[in-house]
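S.K.: how would this look folded up:
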Amino acid sequence: MLTPEVAVDLIVEALHIVMLLVVLLVVPGLVTGLLVALVQAATQINEQTLSFLPRLLVTLLAIILMGRWMSGYLMDFCVSIFQRAATLVG
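M.R.: The predicted model follows:
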C-alpha cells in the first residue's frame, strides 16, 4: 500500500539521485570556471569565449566519462521503482 511515508521515501530517494547526477556535471565546470577566472584576473584578459569554452569542454568531458555510469544508475532506480510498484498498488 502506498502510504505517505513510502511516498516521501521515494521522493527523497529520487531527489538524492537528481542531486548526485547534477553535482557530477556541474562541479567540474564550476572548478574550471573558477580557475579560468583566476587566470583572467591575473593576466587581465577579459575575453568571454575564454571563460565559456573551457567550461563547455569540461562539462562535455564529464558527460562522456560519467554518462554511462549515470544512465545505468538512473535505469537501476527506474527498475527498482517498477518492481516496487506492484507491491505498492495492491
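
S.K.: CA only for contacts and neighbour counts going forward, please
M.R.: Will do.

S.K.: same for the longest helix anywhere in the chain, what does it pack against?
M.R.: The longest helix of the chain (DSSP state H) is helix 48-89. Packing partners of helix 48-89 (3 or more Cα pairs under 8 Å, 6 or more residues apart in numbering; DSSP states H and E): helix 4-43.

S.K.: Now the second one, please; I'll put the structures next to each other:
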Amino acid sequence: MTPADVVDVVREAIWVLLAVAAPVMLVALGVGLVIALIQALTQVQEMTLVFVPKILAIFLSLIIFMPFMITSMIGLMEQIAQRISGV
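M.R.: The predicted structure is shown next:
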C-alpha cells in the first residue's frame, strides 16, 4: 500500500465517522437548545431537567438511525477489505 492509499482510507474513514455521528449529535444539539430555550423562558434553572429528554432523544435517534450507521460502517469495512485483498 502506498502512502496515498493510506491517506484515502483515512479520509474515507473520517467521512464515514462524521456521517455516522452527525445525526445523533444534531438531535442532541436540537433537544438541548429547545430545553435551554424553555428553561430561559420559564426561568427554571434545573440542571437535571436537560438530561432525561436529551438521553431519551439520543436513544430514539440511535434506534432510528442504526440501519444507516450499520450500512455505512459495513460499506467502509468492505472497501478496506477489498483494498487489503488487492495488495
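
S.K.: TM-score for this pair?
M.R.: Superposed pair, TM-score by TM-score structural alignment, normalised by the length of structure 2: 0.93. Supporting alignment: 87 aligned residues with a Cα RMSD of 0.9 Å.

S.K.: what's the angle between the longest helix of structure 1 and helix 4-43?
M.R.: Between the axis of helix 48-89 of structure 1 and that of helix 4-43 there is an angle of 170 degrees, by axes from the mean of the first three to the mean of the last three Cα atoms, to 10 degrees.

S.K.: now helix 48-89 of structure 1, how far from the chain's geometric center?
M.R.: Distance of helix 48-89 of structure 1 from its chain centroid, counting by Cα atoms, centre = their mean, to the nearest Å, is 6 Å.

S.K.: what's the answer for stretch 9-27 of structure 2, then?
M.R.: 6 Å.

S.K.: What's the average distance for it when superposed on structure 1?
M.R.: By mean Cα distance after the TM-score superposition for structure 1, the fitted stretch 9-27 of structure 2 averages 0.8 Å away from its aligned residues in structure 1.

S.K.: do you know how far Val89 of structure 1 is from Ile81 of structure 1?
M.R.: Per Cα to Cα, to the nearest Å, Val89 of structure 1 is found 12 Å from Ile81 of structure 1.

S.K.: Count residues in the vicinity of Arg55 of structure 1, would you?
M.R.: 21 (other Cα atoms under 10 Å).

S.K.: Once you drop chain neighbours, what's closest to it?
M.R.: Gly29 (4.8 Å; Cα to Cα, 6 or more residues apart in numbering).

S.K.: Quick one: map that neighbour onto structure 2.
M.R.: Alignment note (TM-score structural alignment): Gly29 of structure 1 maps to Ala28 of structure 2.

S.K.: what's the neighbour count on its match?
M.R.: Number of residues near Ala28 of structure 2 (other Cα under 10 Å) recorded here: 20.

S.K.: That one and Met69 of structure 2, how far apart?
M.R.: As defined by Cα to Cα, Ala28 of structure 2 lies at a distance of 17 Å from Met69 of structure 2.

S.K.: Sounds good, over and out.
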